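# 3D model of this:
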Amino acid sequence: MTVTVAFTTPEGPLVATVDRVLAAGYTGRTRHLVEAHIEELKALGIGVPPHIPMLFPIIPGLLSQSTVTQVLGLDTSPEVEFVVFRQGGRDYVTVGSDQTDSVMEAQNAAIAKNLCLKSIATEAWPLDALVDHWDRLELTLTCEGVVMQHGALEQMMTPAQLQEFVAGHDGPQHEGRMIFSGTMEMHGRCPRASVEMVITLHDPVLERSIVHRYRVEPMLEIFPPKG
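Sure, this is the predicted structure:
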C-alpha cells in the first residue's frame, strides 16, 4: 500500500510517497532507559519484547494528519515520537504519536499498534540541518494541557542509529519508508475520555517547533460483551 503525505518545510511544500511504515520500540540510548520503559509497560501487563530494540510494521493507510482521531474504546494511549522519512534521497524529520490500544498490547503488540491511527504533523524539517545539535532537540506530549512526556533526544537512538538498525532487519531501501522512533517515559495516564493531545518537536538552537494538535475521540461498543 502506498500513500502520499504533504508537508510544509523551510524550503517549501513537500509531498512524500510512503509505502512502508515501521514503529520502533525500546530505543533508549542506554540500557537503563530501556529497562525503565520495560518496567513501565510491565505495570500495564505488557511483557518483555522478543527483541530489543523492537520493530513493528504499521499499515501505511493509518497515517493521519487530521485534528481528530477516533479510537474504539477507552483504553488507548499516545506516545510522542520523532518520525524520520526519506524523500528524493533526502532525510526529513517530523513529530508523531504512536497511539496504541493498551489492552491488546498486553496480548499482541504488533496488532495493538495497528488498531489506531498514527498522527503526524503537517510540517517537516530536513535532517541535515539538525545533525550538529540533534541531542538538544526536545519532544513533548501534553494531554488536556498536562505534560505527560518531555525530554531531550539525547535519551534516544539517533536517526542514523535508527536507520542502521532498521536497514539490518527491513532492508537497506530507506526511500519511501517512514520510521517512528520509539518513545520516552510517560508520566501518568491520559483520562479515559475525549481529550486534546499536543505533540511537539522543539529545536532550542534554531528556536522553532513543529506542533500538532489532535483530539482523541473514543467510540463505545453498541453491544459490549457481557461479563
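
# hey, let's count contacts and neighbours off CA atoms from now on
Noted.

# give the contact list for G151.
138-140, 184 (Cα atoms under 8 Å, 6 or more residues apart in numbering).

# taking those residues one by one, which sit in strands?
Cross-referencing the contacts of G151 against strands under DSSP state E gives 138-140.

# Most neighbours out of the contacts of G151, which is it?
Among those, M184 has the most neighbours (other Cα atoms under 10 Å), with 26 neighbours.

# all helices for this protein, in order.
31-42, 102-105, 109-113, 159-170 (DSSP state H).

# what's the closest of those helices to I52?
For those, proximity to I52 was assessed by Cα to Cα; helix 31-42 is nearest, at 8.5 Å.

# which ones are touching the nearest residue to T94 once chain neighbours are set aside?
Excluding the flanking residues, the one nearest T94 by Cα to Cα, 6 or more residues apart in numbering is A124, at 4.6 Å. Going by Cα under 8 Å, 6+ apart, A124 touches 7-9, 92-95, 210.

# Repeat the analysis, applying 10 Å as the threshold.
By Cα atoms under 10 Å, 6 or more residues apart in numbering, A124 lies in contact with 6-10, 13-14, 83-85, 91-95, 201, 209-210.

# between the contacts of G151, which is closest to I38?
M184 (11.0 Å).

# hang on, K118 packs against S77?
No: using Cα atoms under 10 Å, K118 is not in contact with S77, being 11.4 Å away.

# Using ChimeraX, define a selection of the buried residues within the contacts of A124.
Selection of buried members from the contacts of A124 for ChimeraX, criterion 16 or more other Cα atoms under 10 Å:
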select :7,14,83,84,85,91,92,93,94,95,201,209,210
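
# Out of the contacts of G151, which comes closest to I46?
M184 (16.0 Å).

# ok, the closest one to A16 distance?
26 Å (Cα to Cα, to the nearest Å).

# Would you do the same for the sequence below? I want to compare the two.
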Amino acid sequence: MSHKLNVTIEGADGASRDAEFVTTRMYNLGSATRDPETAVAHQQEVAKSGIYIAFDVPAPRIYPIALHALTTDEELFVQTHRTSGEVEIVLHMADQLYVGVGSDHTDRAMETVSIPGSKQACANHVAPVFWPYEEMRDSWDSCVMRSWVDGRLYQDVGVAAFIRPEDIITMLRERVSNVPERDFTVFCGTIVSVDKALGYGADWKYEMEEPATGRRIGSSYQVVDILTEVNPGFRVPFFNPQKGNAA
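Sure thing, here's the model as predicted:
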C-alpha cells in the first residue's frame, strides 16, 4: 500500500519543479529534541491535560501512522472540540532527503487514554512544498517554524531545537525494523506553545522560514467537528459512559 502526494520541490536558487511523493510508511516522533530538557515544557504542558508520557521508552518516541492520515486538504474532520495542531519538521525520503513543514493535528481527549491512538484519530497535515535538504544542510539550523490558531500566534520555535534530519533518519533505521530504503515520511515532533498551554480552535496556519533567504513554506486548514452535526439527544458519547470517561 502507498500514498501519493503531489508536491512542488523548490531549490535554493528559486527554481521549482512538480513531483509526486510516494509514501509507503509514515512515522511521528515525540520528544525529538537535541537537549532532552527542551522537551520538558511541552511534556508539562500536555500533562496538565491529563496526558501521560511514556518516559520509560527512550526518546525520541516513535509512533507509526496509517497512511490515510497524510493530507493537504483544506478541512480536517474531528469528533471532539479538544483537538489541536503542532507545527513540525516533515522529512520525506525519496531520491534524496527533502524537508518540509506540517501540523500533527492531535485529538487531546483521546490522548489522555492512548497517545498512539490519538495520533491515528486526526490527520497529519503537510504543506505541499519541500526543499532538498542537501542544499541547505549548512544553513538548516537558522530555520524557524511558527503556527497560529484562530489568528493567534501559537508556536514559534527554531529547528535547531530538534535533532538534525540526517540523525533522525539514522535513529529511525536503528529502532524500527522495516523502514524502507526510500518513500517514507517522518513528522519530527514539537515543543511548547508560546503561552505553555494547549490551544484549541478552528483555523490553523503554520509555516517554516529560512531567514537567510526569506523563503517560506506553509499551509493552513480548518477543523470541522462532525460530531456536532448530529442533533442533540442523538449523539453517541465520544467516550463510553460505562467506562467512567464520558465527555
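
# how about the contacts of G151 of the first structure in CSV, adding distance to R20 of the first structure?
Below are the contacts of G151 of the first structure laid out as CSV (distance: Cα to Cα, whole Å):
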residue, distance to R20 of the first structure
E138, 26
L139, 24
T140, 26
M184, 23
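
# and which of those is nearest to C190 of the first structure?
After measuring those against C190 of the first structure - Cα to Cα - the closest member comes out as T140, at 14.1 Å.

# So which bit of the second structure is the lengthiest strand in the first structure matched to?
If you go by DSSP E, the first structure has its longest strand at strand 208-219. Under TM-score structural alignment, strand 208-219 of the first structure corresponds to residues 215-226 of the second structure.

# list the contacts for the residue nearest to A6 of the first structure when sequence neighbours are not counted?
Counting by Cα to Cα, 6+ apart, V15 is the residue found nearest to A6 of the first structure once chain neighbours are left out, at 4.4 Å. With contacts defined as Cα under 10 Å, 6+ apart, V15 of the first structure is in contact with 4-8, 87-88.

# one more time with 7 Å
4-7 (Cα atoms under 7 Å, 6 or more residues apart in numbering).

# how about a markdown table for the residues you listed, with distance to M54 of the first structure added?
Shown next, in a markdown table, are the contacts of V15 of the first structure (distance: Cα to Cα, whole Å):
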| residue | distance to M54 of the first structure |
| --- | --- |
| T4 | 26 |
| V5 | 25 |
| A6 | 28 |
| F7 | 28 |
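
# ok, these in the second structure: which stay?
Retained in the second structure (both residues aligned by TM-score structural alignment, their matches' Cα atoms under 7 Å) from the contacts of V15 of the first structure: 4-7.

# any idea how far the most centrally placed residue in the second structure lies from P128 of the second structure?
Centrality entry for the second structure: nearest residue to the mean C-alpha point is D104, 2.6 Å, by Cα atoms, centre = their mean. To P128 of the second structure, D104 of the second structure is 15 Å away according to Cα to Cα.

# Quick check: the aligned residue for Q149 of the first structure in the second structure?
So Q149 of the first structure corresponds to Q155, using TM-score structural alignment.

# Check C116 of the first structure too.
By TM-score structural alignment, C116 of the first structure lines up with C122.

# okay, now that match: neighbour count?
C122 of the second structure has 22 nearby residues by other Cα under 10 Å.

# can you tell me which residues contact it?
Here C122 of the second structure is in contact with 69, 78, 105-107 (criterion: Cα under 7 Å, 6+ apart).

# give me the number of residues near E164 of the first structure?
15.

# Check the alignment and tell me where it lands in the second structure.
By TM-score structural alignment, E164 of the first structure lines up with T170.

# any idea how far that match is from R164 of the second structure?
Taken as Cα to Cα, the span from T170 of the second structure to R164 of the second structure is 10 Å.

# Could you do E20 of the second structure as well?
From E20 of the second structure to R164 of the second structure the distance is 24 Å (Cα to Cα).

# Tell me the counterpart of L14 of the first structure in the second structure.
Checking TM-score structural alignment: L14 of the first structure goes with A19.

# leaving aside the residues next to it on the chain, what's closest to that match?
V7 (5.4 Å).

# can you pull the contacts of the one you found?
Contacts of V7 of the second structure (Cα under 7 Å, 6+ apart): 18-21, 128-129.

# pretty sure E88 of the second structure contacts V192?
No: using Cα atoms under 7 Å, E88 of the second structure is not in contact with V192, being 11.7 Å away.

# Neighbour count: the two, which is higher?
Set E88 of the second structure next to V192 and count neighbours by other Cα under 10 Å: E88 wins out with 30 against 22.

# Translate that one into the numbering of the first structure.
Under TM-score structural alignment, E88 of the second structure pairs with E81 in the first structure.

# OK, contacts around that match?
95-97, 180-183.

# What remains of those once you look at the second structure?
Under both residues aligned by TM-score structural alignment, their matches' Cα under 7 Å, what those keep in the second structure comes to 95-97, 180-183.

# now these in TSV, with distance to V48 of the first structure?
Shown next, in TSV, are these (distance: Cα to Cα, whole Å):
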residue	distance to V48 of the first structure
V95	26
G96	24
S97	22
F180	20
S181	18
G182	15
T183	16
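
# Kindly indicate which of these lies nearest M54 of the first structure.
Closest to M54 of the first structure, out of all of those and judged by Cα to Cα, is G182, at 8.9 Å.
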